[in-house]
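K.L.:
pasted the sequence and its predicted model underneath.
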Amino acid sequence: MARGRRETAFSEKEFYLDEFRGRTLAFAVYHDAVPERLRLLGEVARDLLLNDTRVIVLLGGGAARGRAGLRALDRALAASSAQPSLPFVARPLAGEDAPVLTLAAAEVDAPIAEPLLLGVWRVLRAEPLLVACCLDVGPERLVDFAQRLGARLRVHKLVVVDSDGGVQPPDAPSVLSFMDESVMEALLRRGEAESAGLGARRPLLAAIREALLAGITSVNLAPLDGVARELFTYEGSGTLFTREDYCRVAPLALDDYHEVEKLLERGQSEGYLKYRDADEIGRILISGYGATIGAHHLAGVCALQRDGYAAERAGEIVGLYTITRFKGEGVGVKLVDCMKAEARRLDLAYLFACTTQERVGQFFERQGFRRIPAGEAPAAKWRCYDPARRAAVAVYRWDC
């Protein structure tokens, strides 16, 4: 059993790399600080390139002039004793024959046309990395160019690297982790951004909204030192923007199982979920539901299990877990609502859920569940159940 757990050790980074594999990510990076700090971006680019992900970097500010920033990227991309070589012959970005385009301000501001697209393709046809140095443009113009180019190329994701990081209104305790296009539309109405204390970021937010409307499925806004956390962890470091203003709940597909298994393992390691072996997790997967925000972002999971409860016409909600970034977005509520609807469709008498977490119990109570003695749960629930855990478990019931 322990050996199996090691083989399926949870890795948030792998979870996201799976999503990015075979796709293209574009980065808009306005950087006027010490060029060496671009090594942070180079390390992220290296991880993506090793993952068979195309990377387009649009540099503005001081980083677009001279070669110091390009050399910092080169150092991060270079192989070392601790890093494998890239799966292609990487031409040095600071060299003469480099995969680098230099664009004057007029070219950045012009409509996206065939000569630029051909120049991009000539580079990406040979290798999966392109850097474009955009001269003499401010951060808003750089992001506007990035969203126009990204939309024309239909990139999978645009990452905007900004020194101010994600969106944080003055009265908010932390950065807003998620915004959809409808929220942005309301924020960008006359005077709304200013009243929210975000007037200075209006041009940037408007460009990000245009990216979503033009077809880029998601945009991330983060500081340079937070890009890796933003792309490769559930918590993130900035703000994720998607066009869709809905959370869709649907049965898990086979292609979801691997990612959801990792997510459940995370919930177990945090103590939110009961430890289950591979077969027990498998039962959750085959009866599971996933909540997805936007086109690609898994936000939470749960399962409805009925085996052993036929006599009571009962169903148990198990494996309910939501990703940190989307807590507060109503993902858990939508999952439970789906389970309620499914219970009615199946003509069940009631649903129940078990937890050792007080906060989770309070969540179920808010959804109309009431706490009951453990002995009122179906007897089959407690067969081969750990007595110590049973003593600590609270049981909640919802009548259909």
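P.N.:
That came through fine.

K.L.:
rest of the way, CA atoms for contacts and neighbours
P.N.:
Will do.

K.L.:
so what's the nearest residue to Thr233 once chain neighbours are set aside up against?
P.N.:
Distances taken as C-alpha to C-alpha, 6 or more residues apart in numbering place Glu12 nearest to Thr233, at 5.5 Å, with adjacent residues excluded. By C-alpha atoms under 8 Å, 6 or more residues apart in numbering, the contact list for Glu12 reads 232-234, 262.

K.L.:
and those residues, which is closest to Leu198?
P.N.:
Tyr234 (25.3 Å; C-alpha to C-alpha).

K.L.:
I'd guess that closest one is in a helix, am I close?
P.N.:
No: read with DSSP: H, G, I helix; E, B strand; the rest coil, Tyr234 is coil and lies in no helix.

K.L.:
next one: it from Gly166, what distance?
P.N.:
Distance from Tyr234 to Gly166, counting by C-alpha to C-alpha, to the nearest Å: 15 Å.

K.L.:
settle it for me: which of those two has more neighbours?
P.N.:
Applying other C-alpha atoms under 10 Å to Tyr234 and Gly166 shows that Gly166 carries more neighbours, namely 25 against 19.

K.L.:
then this one, side by side with the first:
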Amino acid sequence: MGDEVTTPGRAHIRWFRNTAPYINLHRGKTFVLMLGGEVAQHENFANVIHDIALLKSLGVRLVLIHGSRPQIASRLETAGIQSNFYQDVRITDTDALEHVKDAAGSLRSQIEALLSMGLPNSPMQGSHMRVCSGNFVTARPTGVVDGVDFQHTGKVRRIDTEGIHRQLRDDSIVLLSPLGYSPTGEIFNLALEDIAVNCAAAICADKLILFSSEAGITNTEGDLIRQLSLGDIEQLPLANAEQGALLHTARQACLEGVPRCQIISYQDDCALLEELFTHDGSGTLVANRDYEKSRQAGIDDVGGILELIEPLEQEGILLKRSRELLETEIDLFRLLERDGRIIACAALYPFPEDHCGELACIVSHPDYRGGKRAQRLLAELEQEAINMGLKSVFVLSTQTAHWFREQGFVESSRDQLPGHKQSLYNLQRNSKVFFKTLS
């Protein structure tokens, strides 16, 4: 009975402990969150706001940008006013503008109220969030396009970057509505995506987080795609219009210099926290550079490599390496890094006098196996060997022979090993020898 009570609690504590690196990573960073009007209509909206408040409590600087398209459509329908669009952009005439202002103002007040909650025994207890709204977005009219006058529909002209940063430094959450203001005192109805991209780029946000009705971007089989580069987006078949629009927004933001955009569900409880505080997240990451970075190892990586290879050493798959030995050989290692965490490693030991090199310690973290990361490091080290003028590479393996055969290695005798390596050969391990000719 005692175990039934304490084990779940300990599991939660371990999860919280594992989030510590991400808490430290995100503290002081600036995130822009784009919430469409559909988010406010969903039953999970209050939980989304609670998670946003938790981010704020953990030291993240937040800019929230909300849309109001469904709220505007509802008000126009009730008033008997037809919604007019051209190229999927709403035409906002004078009558419609009043309902646009009403919808935006009402939703803004709702969000401010939720962020002001402090009820006992609720997630917001003791939060004391300060929310700041204002005329941070200067707009211009869209004008006449293809003979169509968009009237009070506009585009972003300028973001008050200093004004937003001042509020963030004062520990406020900045809340932007889908409205912009002109120097002549006019109000324009703006596209949510236009504000989000321009704001995230102008304030040099670290992330732009986009909320979707689905977990993220999916492939044609319906499987979640966890990460995408800009090049991937151009070739990806679109599952539906919503995903296409979100990918377009993410791509534009990355092209404007935002390092990362993350697409997550507003329907799944805790999706925001899972995305930001777990290794794999809950949605789709779009990055303007490789999410997983390959680089040469340095002395500061010794501890991370030891942690990665220790389980395989205990199983006898790898020979044990001491910290002292690894420190002397660290320049021979190449790493694959994800969010500052080493998830794969491999080493190349050259024997230039024999025109060959040994590939060793090829390891992927258990959480990241199956993603061809070992193949990526193997290919990079093979190219490095070619650049050194080596003609072949070899490996010694006790339990992974099939994998090396799949990579083009051929079983050979230990007599083909360099003389120095033959003298160190461990007869007790009886490792198989595999060579691969480099081309």
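P.N.:
Arrived safely. Every value quoted in this text rests on a predicted model; they were computed, and no experiment measured them.

K.L.:
do you have the strands of the stretch 1-150 of the second structure handy? List them.
P.N.:
In the stretch 1-150 of the second structure, the strands defined using DSSP state E, counting those that start in this stretch lie at 30-35, 61-66, 85-86, 89-90, 131-132, 137-141, 144-145, 148-149.

K.L.:
over in the first structure, find the residue span the fourth one aligns onto.
P.N.:
By that I understand strand 89-90 of the second structure. Matched against the first structure by TM-score structural alignment, strand 89-90 of the second structure finds no partner residues.

K.L.:
by contact count, what packs against that strand?
P.N.:
Packing partners of strand 89-90 of the second structure (3 or more C-alpha pairs under 8 Å, 6 or more residues apart in numbering; DSSP states H and E): none among the helices and strands.

K.L.:
the longest strand anywhere in the second structure packs against which elements?
P.N.:
For the second structure, the longest strand by residue count, based on DSSP state E, is strand 341-351. Contacts defined by 3+ C-alpha pairs under 8 Å, 6+ apart place strand 341-351 of the second structure against helix 302-314, strand 333-338, strand 356-364, helix 373-387.

K.L.:
which one of those is the most hemmed in?
P.N.:
strand 356-364 (a mean of 22; mean count of other C-alpha atoms under 10 Å).

K.L.:
give me the contact list for it.
P.N.:
Around strand 356-364 of the second structure, the neighbours that count as contacts under C-alpha under 8 Å, 6+ apart are 308-309, 318, 343-351, 373-374, 378, 381, 385, 390-396.

K.L.:
quick one: it to the first structure mean distance?
P.N.:
For strand 356-364 of the second structure, the mean distance to aligned residues of the first structure following superposition is 2.9 Å (mean C-alpha distance after the TM-score superposition for the first structure).

K.L.:
related to what we said a few turns ago, out of the helices and strands packed on strand 341-351 of the second structure, nearest to Leu228 of the second structure?
P.N.:
Leu228 of the second structure lies closest to strand 333-338 among those, at 14.1 Å (C-alpha to C-alpha).

K.L.:
ok now the closest one, how far from the chain's centre?
P.N.:
18 Å (C-alpha atoms, centre = their mean, to the nearest Å).

K.L.:
for stretch 245-252 of the second structure, same thing?
P.N.:
14 Å.

K.L.:
not counting stretch 202-218 of the second structure itself, show me its contacts.
P.N.:
If you take C-alpha under 8 Å, 6+ apart as the criterion, stretch 202-218 of the second structure is touched by 29-36, 39, 159, 161, 164-165, 196, 200, 224-226, 239, 242-243, 246, 250, 253, 257-268, 282-284.

K.L.:
alignment lookup: Arg201 of the first structure to the second structure.
P.N.:
Aligned by TM-score structural alignment, Arg201 of the first structure pairs with Gln243 of the second structure.

K.L.:
pull the contacting residues for that match.
P.N.:
Gln243 of the second structure makes contact with 212, 216-217 under the criterion C-alpha under 8 Å, 6+ apart.

K.L.:
can you confirm it is in a strand?
P.N.:
No: according to three-state DSSP, Gln243 of the second structure belongs to no strand; its state is helix.

K.L.:
thinking again about what came up before, can you select the buried ones among the contacts of stretch 202-218 of the second structure for me in PyMOL?
P.N.:
A single PyMOL command selects the buried members of these (16 or more other C-alpha atoms under 10 Å):
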select buried, resi 30+31+32+33+34+35+36+39+159+161+164+165+196+200+224+226+243+246+250+253+257+258+259+260+261+262+263+264+265+266+267+282+283+284
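
K.L.:
the contacts of stretch 202-218 of the second structure in strands, which ones?
P.N.:
Judged by DSSP E, the contacts of stretch 202-218 of the second structure include 30-35, 159, 224-225, 260-265, 284 as members of strands.
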